[in-house]
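# Quick one, structure for this:
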Amino acid sequence: MIKQINRKKVRAKKHRRVRKNISGTATCPRLCVFRSGKNIHAQIIDDVAGHTLVAASSLEVRDVNGGNVEGAGVVGKLLAEKAVKACVKSVVFDRSGYIYHGRVQALAEGAREGGLEF
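Okay, here's the model as predicted:
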C-alpha cells in the first residue's frame, strides 16, 4: 500500500521544528510569513508579550496580485514601511516551513529593501 503525502502536515512539522529555535522578543521580533494560493500575509510578532506589532497582506494592496513574486515583493516593502514607523529595525525571519524560494524569498528581499535587517 502506498502512503500518501499530505503537504500541509509536512509543512506544519517543518514549522514546529523551526519554531523550537526561533522566537521574537521586544528588541528583535519575529517576521512570520503565510502563503496561500492567491495571497501572501506577513506579521511581525513579539512572542514574549504575545502581540502582533505590524501586519501586511496582499489583500491591502489592490493593484497587485499576491499570488506572484512581484506582489510578494510589494507586500515585503509595505511591511517594512509599517515596521519602520513602529520603530522596528531588526527581525528574525520565520519562513513557516516554506522553502526559501519564490514568493517567500521575494517578500524577504522586499522587506530588506524597505529597511528591515535580518
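
# CA atoms for contacts and neighbours, from now on please.
Fine.

# Next, the contact list for residue 51, please.
residue 45 (CA atoms under 8 Å, 6 or more residues apart in numbering).

# quick one: it from residue 118, how far?
According to CA to CA, to the nearest Å, residue 51 stands 20 Å off from residue 118.

# And this one, please, so the two structures can be compared:
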Amino acid sequence: MGQNEKTMRRRKVKLRSRTRGQGTAETPRLCVYRSVSQIYAQLIDDVTGSTMLAVSSMSKDGRDLSGTKSEVSRSVGKLVGEKALEKGITKVIFDRNGFRYHGRVKALADGAREAGLVF
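You can find the predicted model right below:
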C-alpha cells in the first residue's frame, strides 16, 4: 500500500466519521491528530467553528513529558481531561480523525478517561 493510498483511506474514514457527530459547546469534539513523532488533541465546537482548547506534546505543558510515545500520549490525554474539567466540560465526542483506535490514539483516549472525561 503506497503513501498516497494510505492518505486517501484516512481521508475517507475521516469524512465518514465526521458525519456521525458534531461538537457543541456542551459536548465538544475531541479531535486527535497523530504525526510521526508528536500527538495533538483539540476540543472543537463545530457550531461556532472554534477551538475551545488545544494540548499537544509540543505545547508548553506537554514539552517536558518524557517516556515512550504511548506514555506521552497518555499524559497528553490526561492534560486534555484536566483542562476540560477546569472549563466545566465533562462529556465529549471522540474523533480519531481517520486514525485507527490503536496505540497512541488509544493511549490518549485512556488518559482522557482517567482524568474524568466521558465519551
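
# Which residue lies nearest the spatial centre of structure 1?
The centre of structure 1 sits closest to residue 33, judged by CA atoms, centre = their mean, with a distance of 2.2 Å.

# do you know how far that residue is from residue 5 of structure 1?
In terms of CA to CA, residue 33 of structure 1 sits 23 Å off from residue 5 of structure 1.

# By residue count, what's the longest helix in structure 1?
Looking across structure 1 with DSSP state H, the single longest helix is helix 69-85.

# got a list of contacts for that helix?
With CA under 8 Å, 6+ apart as the criterion, helix 69-85 of structure 1 contacts 40-44, 53-58, 61, 64-66, 89, 102-104, 106-116.

# List only buried entries from those residues.
Buried members of the contacts of helix 69-85 of structure 1, scored by 16 or more other CA atoms under 10 Å, are 40-44, 53-58, 64-66, 89, 103-104, 106-112, 114-116.

# hang on, the earlier thing: need the contact partners of the next helix or strand after the longest helix of structure 1.
On the C-terminal side of helix 69-85 of structure 1, the closest following helix or strand by DSSP states H and E is strand 92-94. Strand 92-94 of structure 1 is contacted from outside by 18-19, 22-24, 28-33, 108, 118, using CA under 8 Å, 6+ apart.

# try 10 Å
15, 18-19, 22-25, 28-34, 42-45, 108, 116-118 (CA atoms under 10 Å, 6 or more residues apart in numbering).

# what's the answer for stretch 11-26 of structure 1, then?
Stretch 11-26 of structure 1 has contacts (CA under 10 Å, 6+ apart) with 7-9, 29-32, 44-51, 53, 88, 91-99.
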